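*Asks:* turn this into a model:
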Amino acid sequence: MTTGSRSIAPARGGGGVRAGILTILPLLLLLVLALGSIALGARSVELGTALDAVGAFLAGDGKAASAASVDAAAVIDRIPRVLTAVLVGAALAVSGLAMQGATRNPLGDPGLLGLGAGASLAMALGLWAGLTGSLAVVMLLAVVGTLGAAVVVYAAAAAATRLSTGTTGAPGPLSLVLAGAAVSAGAMAVVSALIVAVPVVQDRFRYWSIGTVARTSFGDAAGLSWVIVLGILAVLIAAPGLDALALGDEMAHGLGARPERLRAVLLGATVLMTAAATALAGPVGFVGLMVPHVLRRMRPPGTRVLVVASALWGACLVLAADLAGRLVIAPREIHIGVTTVLLGVPLLLVLLRRRSMAL
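*Replies:* Predicted coordinates:
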């Protein structure tokens, strides 16, 4: 498959080794990061004590363990955080991969194309209207905001392409990025106006506006995990069609694919996963841009391997970003919404420079 000028078609030779590096290695890394995340922080805990506390939590004795030991209480409080980081990272990475394939846009990213800003606007409006009393309502607001932003961005980019070229073709990558930036700016301007005008929005939105996995309960993470898992499964099932989409709609039809249906599945899964991740952690950018681009350079032996690898490495990235943010300036924290931007902006500048040189 091609995305822009880069191919992600199955590579010949050494496919088993690459598949192992792309899937088994991140599984091991994820285990190490998870253990580090539950044991380290403002209050560090010995690994044996941490494992005992996790065992008590899984056995349903978490409350008793928390009451008996301060160290156990610290570990059990971190378990929802670890689960949330894993879910958010996997959802955003696979969302970026699906969006890049569906739009044939190598710069596709839920945050970069304004989806996070749309969810933020919906959340601010919900706070203003007093509609954010439950996780289900938050998820619904995030879905509505994400979907609305996706429609507006695509329509604006298509209109700009039509005015500049006189054709009605699909908008190009840079048009989508510019439209996403414009929609993000407009949405955040409305959010800022609501924050200034309505004190209750200011008080509650500021805790949600910076991406973090620190405020989610285990019930919230478990409740939305099925949405993220279903979204990843949908992309995994549709993965072989990404190769056909990369060749263009006419060629895809000739190969027996149904581009419209396939694109609807991919974009629908993207909206659901992005909304779930945003509901859990707030707006977190650049994960969907960074992970697929790095993995494509390793020439994955198959598109489904790339989907699985994106989920695993995305989980590792967010979990590592959260752990680093807790350790660098402990006992204070740097939220993942900040650390992922610090990593993502240089990569975006490099990608834009390469594309401008190729034009």
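
*Asks:* please make it C-alpha for all contacts and neighbour counts, starting now.
*Replies:* Fine.

*Asks:* which stretches of the stretch 1-150 of the chain form helices?
*Replies:* With helices called from DSSP state H, counting those that start in this stretch, the stretch 1-150 of the chain shows them at 15-39, 47-58, 62-68, 70-103, 115-129, 135-165.

*Asks:* of all those, which lies closest to residue 324?
*Replies:* Closest approach to residue 324 among these is made by helix 15-39 (9.3 Å; Cα to Cα).

*Asks:* go through the closest one and flag the buried ones.
*Replies:* 18-19, 22-23, 26-27, 29-30, 33-39 (16 or more other Cα atoms under 10 Å).

*Asks:* quick one: that helix to helix 47-58, angle?
*Replies:* 90 degrees (axes from the mean of the first three to the mean of the last three Cα atoms, to 10 degrees).

*Asks:* one step back: in TSV, list the helices of the stretch 1-150 of the chain along with distance to residue 204.
*Replies:* Shown next, in TSV, are these (distance: least, Cα to Cα, whole Å):
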stretch	distance to residue 204
helix 15-39	27
helix 47-58	30
helix 62-68	28
helix 70-103	20
helix 115-129	8
helix 135-165	13
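
*Asks:* so which of those comes closest to residue 272?
*Replies:* Going by Cα to Cα, the one of the helices of the stretch 1-150 of the chain nearest residue 272 is helix 135-165, 6.4 Å.

*Asks:* right, and the helix or strand after the closest one?
*Replies:* Using DSSP states H and E, the next helix or strand after helix 135-165 towards the C-terminus is helix 173-197.

*Asks:* and this one, so I can compare the two:
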Amino acid sequence: MNSSLDSKNNQLNLHKPRNITAVLVVCLVLLVICVFVSLVFGSRPVRLNELIDGLFHPGVDSFGANVVRKRISRTIFGLFCGAALGVSGALMQAVTRNPIADPSILGVNTGASLFVVCGIAFLNISTANQYIWLALAGAAITAVFVFGIGSMGRGGATPLKLILAGAATSAALSSLITAIMISRTYVMDQFRFWQVGSVGSATWNSIATFAPFLTIGILIAIISAPALNALALGDEMASGLGVRTGVLRLVAAFAAVLLCGAATALAGPIGFIGLLSAHTIRLMLGPDLRFVIPLSAISGAIILTVSDVIGRLIGNPGELEVGVVTAFIGAPLLIILAMRMKVRSL
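*Replies:* Next up is the predicted model:
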């Protein structure tokens, strides 16, 4: 089967891109720069000596060093969330064969949010471990529901039908969230900061909780990438190459929901990262998911970290939540992509 997949990849020009090394180096350099910027800039910029003290001199108890230590956990958590959402978006686009699929567009984030709200309101949950399992359940149920609705009728799960199904589902679930919160002030107070999407409340405990989900999800995604390339040829062709399309979709969707649900549970519903990162990498390297998936993780981490820093600088002396910043960046891109797809269909 592997030789068949490799030969078909060659026919589709899915060989190793010539510029892969250059793109990887650029992405890694940008990632290092983003980490540096995230540690230095915020409501209170730190000097170089304070950065060194915060990173390498734990005995120093100055204000600047403590600010840096606080930003370390925030930066790592932002990198993890960005990587998870970037890979989740790439997987959703591959599974649905929809170039503008994204957890926020398909309503998966909203489903996770609904379950978290229900947990806060009816089960009195308050910890990251409790959030994460409820968010995963909500994300999974919503993903299955949206794909089922979008698959009904002639033509199956077309991009337009999936977007409409996701938008309608998201609107309905948002109404339920509002209905639950409106009569429960304590739920609204606890939920409203989480709802906009933020990495500002990151702790080492939340990073440790998130790390296993991130590792498992990305490993499944990377292992599934060659078969997902075959799936792009169509179900019949992929089956002829020995790919069990039903199992593949289930496994890849599980990884996407695992990554998206875990990130949403701990950081809130941050949108458009998957859309932005996957499209950026495809523009540079082409459609081969063996390269798109790992580099979407790096680009997703870069985009979310940059957005977080922008939010801190714009909102100074407070901060603008990262979910708001990514929405401002991602919404125009979604409109442009949707217009291009409409033009092609005409």
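
*Asks:* compare the helices of the stretch 1-150 of structure 1 and give me the one nearest residue 293 of structure 1.
*Replies:* Of all these, helix 70-103 sits nearest to residue 293 of structure 1, with 8.7 Å by Cα to Cα.

*Asks:* buried residues in that closest one?
*Replies:* Applying 16+ other Cα under 10 Å to helix 70-103 of structure 1 flags 71-103 as buried.

*Asks:* alignment lookup: residue 179 of structure 1 to structure 2.
*Replies:* The alignment partner of residue 179 of structure 1 in structure 2, by TM-score structural alignment, is residue 165.

*Asks:* spit out the contact partners of its match.
*Replies:* 106, 146, 147, 149, 150 (Cα atoms under 8 Å, 6 or more residues apart in numbering).

*Asks:* tell me how far it lies from residue 151 of structure 2.
*Replies:* 9 Å (Cα to Cα, to the nearest Å).

*Asks:* and residue 205 of structure 2, by the same measure?
*Replies:* 40 Å.

*Asks:* equivalent analysis for residue 60 of structure 2, please.
*Replies:* For residue 60 of structure 2, the distance to residue 151 of structure 2 - Cα to Cα - is 59 Å.

*Asks:* those two - which one has more neighbours?
*Replies:* Neighbour totals were compared for residue 60 of structure 2 and residue 151, and residue 151 leads with 17 against 13 (other Cα atoms under 10 Å).

*Asks:* skipping adjacent residues, who's closest to the residue mapped onto that one from structure 1 in space?
*Replies:* Counting by TM-score structural alignment, residue 151 of structure 2 corresponds to residue 158 in structure 1. Among residues not flanking residue 158 of structure 1 along the chain, residue 171 sits closest, at 4.9 Å (Cα to Cα, 6 or more residues apart in numbering).

*Asks:* what's near enough to touch the one you found?
*Replies:* Residues in contact with residue 171 of structure 1 (Cα under 8 Å, 6+ apart) are 154, 157, 158, 160, 161.

*Asks:* corresponding residue for residue 202 of structure 1 in structure 2?
*Replies:* In structure 2, residue 202 of structure 1 lines up with residue 188, judged by TM-score structural alignment.

*Asks:* list the contacts of that match.
*Replies:* 181, 182.

*Asks:* and the helix or strand it falls within, how far out from the chain's middle?
*Replies:* For residue 188 of structure 2, the enclosing helix or strand under DSSP H and E is helix 185-195. Taking Cα atoms, centre = their mean, to the nearest Å, one finds the center of helix 185-195 of structure 2 at 22 Å from the center of the full chain.

*Asks:* check stretch 337-356 of structure 1 too.
*Replies:* In terms of Cα atoms, centre = their mean, the centre of stretch 337-356 of structure 1 is found 15 Å from the chain centre.

*Asks:* try stretch 206-217 of structure 2
*Replies:* That offset, for stretch 206-217 of structure 2, works out to 13 Å (Cα atoms, centre = their mean).

*Asks:* in structure 2, which of the contacts of residue 171 of structure 1 remain in contact?
*Replies:* Cross-checking the contacts of residue 171 of structure 1 against structure 2 gives 154, 157, 158 as conserved contacts, using both residues aligned by TM-score structural alignment, their matches' Cα atoms under 8 Å.

*Asks:* possible to save these as TSV with distance to residue 272 of structure 1?
*Replies:* Shown next, in TSV, are those (distance: Cα to Cα, whole Å):
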residue	distance to residue 272 of structure 1
154	17
157	22
158	23
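
*Asks:* rewinding a little: after superposition, how close is the helix holding residue 188 of structure 2 to structure 1?
*Replies:* Helix 185-195 of structure 2, aligned to structure 1 and superposed, deviates on average by 1.0 Å (mean Cα distance after the TM-score superposition for structure 1).

*Asks:* could you check the angle helix 108-122 makes with that helix?
*Replies:* Using the same axes, to 10 degrees: helix 185-195 of structure 2 against helix 108-122 is 150 degrees.

*Asks:* list the buried residues for helix 185-195 of structure 2?
*Replies:* Taking 16+ other Cα under 10 Å as the neighbour-count basis, helix 185-195 of structure 2 is seen to contain the buried residues 187, 188, 191, 194, 195.

*Asks:* I figured the fourth one hits residue 264, correct?
*Replies:* Spelled out, that is residue 194 of structure 2. No. Using Cα atoms under 8 Å, residue 194 of structure 2 is not in contact with residue 264; the gap is 9.1 Å.

*Asks:* for the alignment partner in structure 2 of residue 128 of structure 1, what are its contacts?
*Replies:* Using TM-score structural alignment as the criterion, the counterpart of residue 128 of structure 1 in structure 2 is residue 121. The contact partners of residue 121 of structure 2, by Cα under 8 Å, 6+ apart, come to 180, 181, 184, 187.

*Asks:* for those, which ones persist in structure 1?
*Replies:* Retained in structure 1 from the contacts of residue 121 of structure 2, counting by both residues aligned by TM-score structural alignment, their matches' Cα under 8 Å: 180, 184, 187.
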